[in-house]
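>>> Next come a sequence and a model predicted from it.
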Amino acid sequence: MKQLIAIFLTFILLATSSFGSGRSFSSIPLPQSIFLDTNGMPCNSKCLKDFIEQGFYFSFISRYSKELADEDTLQELYTNLSVTFDLDAQGNKPAIKLAVLFPQKRIRGYAISTVNTIIAYLLHRDHHFDIEIFNIEDEDEVSIKTAIDNIDTKGYHYVVAPLTLEGATHLANYSGKLRLFIPTVHKSLIQNAPESVLFGGINYEQQIEALMSEANGKVALFSDGSLLANSLDSFVRNKAGTIIYNQELGDSKINFKSMLNKNTRLDNSSVFLNTPLVKSSLLASQLRVYDIKPYVLLSTQINYHPMLLTLTQYEDREKLLIANAIDFVPSNLRIINSLLGHSLEYDWVNYATSIGIDHFYVNYFNTGATPLFKEYIIDGQVAYKTKLFRANRYQLLPAR
């Protein structure tokens, strides 16, 4: 802890000496390293791993190909070496100017974590940046248009906007020449979105479809009446056809006894938990209390969180399958985010935000830089790969 404080104080002193005395950074661009492949022969993943085992890091860098990005270990090593040897150095490229637009009262904690996620990414890239926050009171059409006009007037061209569906709908209509990324909404929910607006929302319909492949023909569902839950319920009904039991868990005190006692309809059923983490955990435990033995418990991204391991006993979650879209996160980026008080590997909004800023970085801010994430943006939407996970005794692990 003392070492951490010492480092932090050193950072403050350095910052004071740099800015307090009116000095400015040198205009001389940072040096950039280039590694040439003088062999010319193709090198597959085995070849690259041989270089690593022998300590031939320069050979590894020169022979690495982006076509091998699916190899998580190789990709992470290459990105770490890229930073170490300044392969993606800022050079003479200008500082990044980025606007962040959000309604803090509507999205609450995500307002701060989104900004921190962007800062963590740019710190990892070691690129100078200028970020300005535009906080709006509401997401009505007038507020969105006013904010966009203000952003445009101040000379910003790139915007990250974690909005709800209401705000995203208006934003798509007033995007103008700005390039925007909305991490919180899926493109399918917005009609006629322009090409300049990109989306990072989770494809819940895809997740329900993946979960349905593990269900039997006897489907039940629980929800909480929220907008998201109603959407998930609709996806389940469309895929399942017949629902043998449907129950809404409202905000008032839940009477599990009247709901579950001798409820034989739920035995050997595929139960969808379209409820947030705490309610899902309570329901999973109460099913066991009332000796109900479901065929399987199924849930989407909303319950992919390590707190599930604390809120439930292993026997409660033994049959639970969770759909997850979060994939590979570089270790250095994970550490920086952790120091800023949040995670990427269990928070899909932060994860989506990182993908969005990664897309801006490699396509506009520092073209030719190596992407840090494996997801592509296809037709204006982040294309996630859904995987099913189980919560074992100590951690969340892939089901297969």
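Perfect, thanks for sending it. Numbering: from 1, shown residues only.
>>> switch to C-alpha atoms for all contacts and neighbour counts from now on
Fine.
>>> How about the contacts made by V115?
When contacts are counted by CA atoms under 8 Å, 6 or more residues apart in numbering, V115 touches V100.
>>> buried stuff in the one helix or strand it maps to?
Using DSSP states H and E, the element containing V115 is helix 109-125. For helix 109-125, the buried set under the neighbour-count rule, 16 or more other CA atoms under 10 Å, comprises 110-111, 113-122, 124-125.
>>> ok, now stretch 392-400?
Applying 16+ other CA under 10 Å to stretch 392-400 flags N392, L396 as buried.
>>> what distance separates it from the centre of its chain?
Put simply, stretch 392-400 sits 20 Å off its chain's centre (CA atoms, centre = their mean, to the nearest Å).
>>> residues making contact with it?
Looking at what lies outside stretch 392-400 - CA under 8 Å, 6+ apart - the contacts are P306, L309, Y314, E318, L321, K387, L388, F389, R390, A391.
>>> Second structure for comparison follows:
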Amino acid sequence: MKSWLMIKLYIFTLLLPAMMFAQSSLISNIPIPKTYIQNLDPYPCDENCMQLYLDNGMIFSFLAHAEGKLENEQHDEVRKMSISILNLGSYIIGDKIRIALLLPYKIIGRYASSTTNASFAYLIAKNHSFELKSYKIESEDIDDIKKALEVISNDGFNYVIAPFTQKGADAVSLINPEINIFFPTINKKDVTSTSSYLYYGGIDYRAQSDMLLKEAVSPLVIFYDDTTIGNKLSLYEEMAYLTSSDPQEKKSVVKFAIPKRTTNLEKQLKDNKSIVEGSFFINTPIVKTGMIMSQLTLYETNATKVLSTQINYDPLILSITQYEDRKNMIIANSITQNNSILIETNSLLGNDIVYDWINYTTTVGVDYFYSHATRADREYEIKLQDNQMIYPIELLNPSRYRFVKYFSRFKE
């Protein structure tokens, strides 16, 4: 709708104070003033009338007649988004939900801010009274975490979002606190906790790798960087490939560790007969992946398939690579459910939950805690199994202009 751009400008102006609060360690507990719209029109307004208001940018006239759920889905979406973001008075009642954010800000960098924004965007979209407070810790040492959890508990919070690394999640498992904690960055396969209070929302890279390896042919050539996830994935993919399917099938694996500053792969790729017409599994960040893919073409490796997990589900891949380089690429993706209102609300805060999987899983975690606390239906129909979110996996091909569904040769 052409008037939606104008609505976004109104919303952005109204959100400026909230955006400033979101960068601090404590979201102000002073409630944002509610807006109430009085309908002074003595005549009824049908669907065409409502559309006319929207076409002319008369959002408040539209909302004055939108007192309840609308039959037109597009109109109802505008209504719901306006109620949540403009903070319109509604009939939602109940105790406010209180969520704490435990942030090792020196370790997770920009995610200290973006996970806060993702949590904030979800809660304001629900139009329910809430308190969101962040607790910053210097490190993920067990003493720092234990002290912070004691403060959080004493402050009366029962729900915590903790974007930790493996070290921090292991430390929390040892502490074994009796407080609900969601780790959007950790998959339960990587920890040994049996606590019913600890929940895990990390992407399952192993399950994604298993699905991708079904598309591979020998030789399997694995590129990885010297990071925890890069090393883990390269080892897992090597063993999974060599031990899968027909034991009579001849298989070989070639692995290349790519140092951070490396930009030329001539030594690894040029005239290397051991990798020609193989499948290439790339476990590197997006920019390095683009560099690798361009040189696979340059040195005529004739790759049958280029495979990658969630790491490279990023629209940047469409602009930093030529179509010729990526036409045989398959990417596994677990961001398969989303909500247009939450996407827009995050976008207004400069946040991405469409491609950024940590922001996405943070949103899923807040949604789970919100449902747990309020008994409301969840926005995300993602199964929780043994305290781990089980995300569906789809295979995608980065085509000329967008990601399109890849249809596997194998039936699941």
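Ah, there it is. Here the structure is a predicted model, which means the values were calculated and not measured.
>>> List the TM-score for the superposed pair.
Once the chains are overlaid, their TM-score stands at 0.79 when taken by TM-score structural alignment, normalised by the length of the first structure; 347 aligned residues with a CA RMSD of 3.0 Å.
>>> ok so, going back, generate a PyMOL selection restricted to the buried subset of the contacts of stretch 392-400 of the first structure.
The following PyMOL line selects those of the contacts of stretch 392-400 of the first structure that are buried, judged by 16+ other CA under 10 Å:
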select buried, resi 309+314+318+321+387+388+389+390+391
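>>> Please flag which of the contacts of stretch 392-400 of the first structure sit within helices.
L309, Y314 (DSSP state H).
>>> mind putting the contacts of stretch 392-400 of the first structure in a markdown table, distance to S82 of the first structure included?
Shown next, in a markdown table, are the contacts of stretch 392-400 of the first structure (distance: CA to CA, whole Å):
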| residue | distance to S82 of the first structure |
| --- | --- |
| P306 | 31 |
| L309 | 36 |
| Y314 | 42 |
| E318 | 42 |
| L321 | 37 |
| K387 | 29 |
| L388 | 32 |
| F389 | 32 |
| R390 | 34 |
| A391 | 35 |
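>>> ok, back up a step: what's the matching range in the second structure for the helix holding V115 of the first structure?
Aligned by TM-score structural alignment, helix 109-125 of the first structure corresponds to residues 110-126 of the second structure.
>>> So the residue nearest to Y174 of the first structure when sequence neighbours are not counted versus Y156 of the first structure, what's the distance?
Excluding the flanking residues, the one nearest Y174 of the first structure by CA to CA, 6 or more residues apart in numbering is K145, at 6.2 Å. Separation of K145 of the first structure from Y156 of the first structure (CA to CA, to the nearest Å) stands at 15 Å.
>>> show me the contacts for the closest residue to D140 of the first structure other than its chain neighbours.
Leaving out its chain neighbours, the residue that sits closest to D140 of the first structure by CA to CA, 6+ apart is G167, at 6.7 Å. Contact analysis of G167 of the first structure by CA under 8 Å, 6+ apart lists E139, D140, E141, I144.
>>> Spit out the contact partners of I202 of the first structure.
Counting by CA under 8 Å, 6+ apart, I202 of the first structure touches T184, V185, H186, A325, W348, Y384.
>>> one step back: widest-spaced pair of the contacts of stretch 392-400 of the first structure?
Y314 and K387 (20.8 Å; CA to CA).
>>> quick one: what's aligned to V254 of the second structure in the first structure?
Using TM-score structural alignment, V254 of the second structure sits opposite Y245 in the first structure.
>>> For I311 of the second structure, what is the corresponding residue in the first structure?
Using TM-score structural alignment, I311 of the second structure sits opposite I302 in the first structure.
>>> Would you confirm that that match contacts L277?
Yes. Counting by CA atoms under 8 Å, L277 is a contact partner of I302 of the first structure at 6.9 Å.
>>> Those two: who's more crowded?
Neighbour count, other CA atoms under 10 Å: between I302 of the first structure and L277, I302 has more, with 21 against 18.
>>> Tell me how far that one lies from Q104 of the first structure.
21 Å.
>>> now swap in N216 of the first structure and tell me
Counting by CA to CA, the gap from N216 of the first structure to Q104 of the first structure is 42 Å.
>>> Neighbour count: the two, which is higher?
Taking other CA under 10 Å, N216 of the first structure and Q104 do not tie; Q104 has more neighbours (18 against 14).
>>> OK, contacts around the nearest residue to the more buried one once chain neighbours are set aside?
Counting by CA to CA, 6+ apart, the nearest residue to Q104 of the first structure once its immediate chain neighbours are dropped is A111, at 5.6 Å. Contacts of A111 of the first structure were listed using CA under 8 Å, 6+ apart, and they are F102, P103, Q104, P162.
>>> looking at the first structure, which residue lies furthest from center?
K262 (40.6 Å; CA atoms, centre = their mean).
>>> Just give the nearest non-adjacent residue to it, would you?
Y290 (7.4 Å).
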